[in-house]
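A.B. asks: Everything below, folded, please.
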Amino acid sequence: MGWYFAEGLIEFSGGIKSNAIASKERSDIEKLYTNMLAIVNKISKDVPKKFFSARCYDNTIYFEELFMHKDKCIRQIHSSFKSPTTIRLVIEYVSHIPKLLQWKEAVINQCLNFQK
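C.D. replies: This is a model prediction of the structure:
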């Protein structure tokens, strides 16, 4: 059984201000998930089809999962928050830590599925 990991699946969609337009974000999401779906054919049928990514767009970081269910792709955003640059945003970021830890646990569990 082969291991199929891509290091650093993070997408920086556009910039923070002038390049942060909806069409750029859509294009980058499509590019990211198209590349992730290309891996599906290489994964054993015994391993759940789950993909994890981190994406940054307009100063917001998204921790996402793409998974297959009944031959359809489902995209779930586990957590998203503005990059903390003020005390208020740091406090908001801290409130997202449990969700980030759940996302990390899901990534680890998927890695362990490859060892079975």
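A.B. asks: hey, let's count contacts and neighbours off CA atoms from now on
C.D. replies: Fine.
A.B. asks: so what's residue 73 closest to, chain neighbours aside?
C.D. replies: Among residues not flanking residue 73 along the chain, residue 67 sits closest, at 5.6 Å (CA to CA, 6 or more residues apart in numbering).
A.B. asks: so how far is residue 90 from that neighbour?
C.D. replies: Distance, residue 67 to residue 90, by CA to CA, to the nearest Å: 30 Å.
A.B. asks: Now do the strands in this protein.
C.D. replies: Using DSSP state E, the strands found in the chain span residues 10-13, 50-57, 60-69, 72-82.
A.B. asks: compare with the first, here's sequence two:
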Amino acid sequence: MHLDGALEGVVKVESDVSVGRTGQLTGLVKCQNLFVSGHVDAKVACQTLEILPGGQFSGEVICHDFIVDEGGEFNGQRYQLTDEGEVVALEKCLEMLKNDQLFSFAGVELAVDK
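C.D. replies: The predicted structure follows:
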């Protein structure tokens, strides 16, 4: 799906969504990959979010891959989507670090001299 105009509402597709330079997307978005050259103000769930030069994203995104090209703007909150489909927020990672659980979460075993 490619958008060059304005759309406000819910977009739920199993394919990619691209917002052209003159496009404006506001609302909720669920898609495979989102490519932003225009303006997006939304809550998004996708595999990959790529903000291209001149693109502007405001809102929240849950994604696995997150790319902001030079000249692209991101203003919001990003949550990591792991390979297992889990969502991880920065706050949760910091909390796990405080509880010495970050290494086990990452699957890293520390070698400790005894």
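A.B. asks: Please state their TM-score.
C.D. replies: Here the TM-score for the pair of chains, by TM-score structural alignment, normalised by the length of the second structure, is 0.25; 57 aligned residues with a CA RMSD of 5.2 Å.
A.B. asks: ok, back up a step: buried deepest among the strands of the first structure, which one?
C.D. replies: Stretch with highest mean neighbour count among the strands of the first structure: strand 50-57 (a mean of 20; mean count of other CA atoms under 10 Å).
A.B. asks: My understanding was that residue 3 of the second structure contacts residue 26; is that so?
C.D. replies: No. Contact between residue 3 of the second structure and residue 26 fails when scored by CA atoms under 8 Å: they sit 11.6 Å apart.
A.B. asks: Following the chain past the helix or strand encompassing residue 75 of the second structure, name the next helix or strand.
C.D. replies: According to DSSP states H and E, residue 75 of the second structure maps onto strand 73-81. Moving toward the C-terminus from strand 73-81 of the second structure, the first helix or strand encountered (DSSP H and E) is strand 87-88.
A.B. asks: Need the contact partners of that following strand.
C.D. replies: Contacting residues not belonging to strand 87-88 of the second structure are listed as 62, 79-82 [CA atoms under 8 Å, 6 or more residues apart in numbering].
A.B. asks: Would you mind giving the residues you listed as a markdown table with distance to residue 34 of the second structure added?
C.D. replies: Shown next, in a markdown table, are the contacts of strand 87-88 of the second structure (distance: CA to CA, whole Å):
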| residue | distance to residue 34 of the second structure |
| --- | --- |
| 62 | 11 |
| 79 | 15 |
| 80 | 15 |
| 81 | 15 |
| 82 | 17 |
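A.B. asks: and the longest helix seen in the second structure with strand 73-81, angle?
C.D. replies: Longest helix in the second structure, counting residues (DSSP state H): helix 90-98. Taking axes from the mean of the first three to the mean of the last three CA atoms, to 10 degrees, one finds that helix 90-98 of the second structure is oriented at 50 degrees with respect to strand 73-81.
A.B. asks: What spatial separation is found between the closest residue to residue 63 of the first structure other than its chain neighbours and residue 82 of the first structure?
C.D. replies: Leaving aside its sequence neighbours, residue 63 of the first structure sits nearest to residue 54 (CA to CA, 6+ apart; 4.6 Å). Separation of residue 54 of the first structure from residue 82 of the first structure (CA to CA): 13 Å.
A.B. asks: Same check on residue 37 of the first structure?
C.D. replies: 27 Å.
A.B. asks: How about residue 101 of the first structure?
C.D. replies: Taking CA to CA, one finds residue 101 of the first structure at 17 Å from residue 82 of the first structure.
A.B. asks: Kindly report the same for residue 88 of the first structure.
C.D. replies: For residue 88 of the first structure relative to residue 82 of the first structure (CA to CA), the value is 11 Å.
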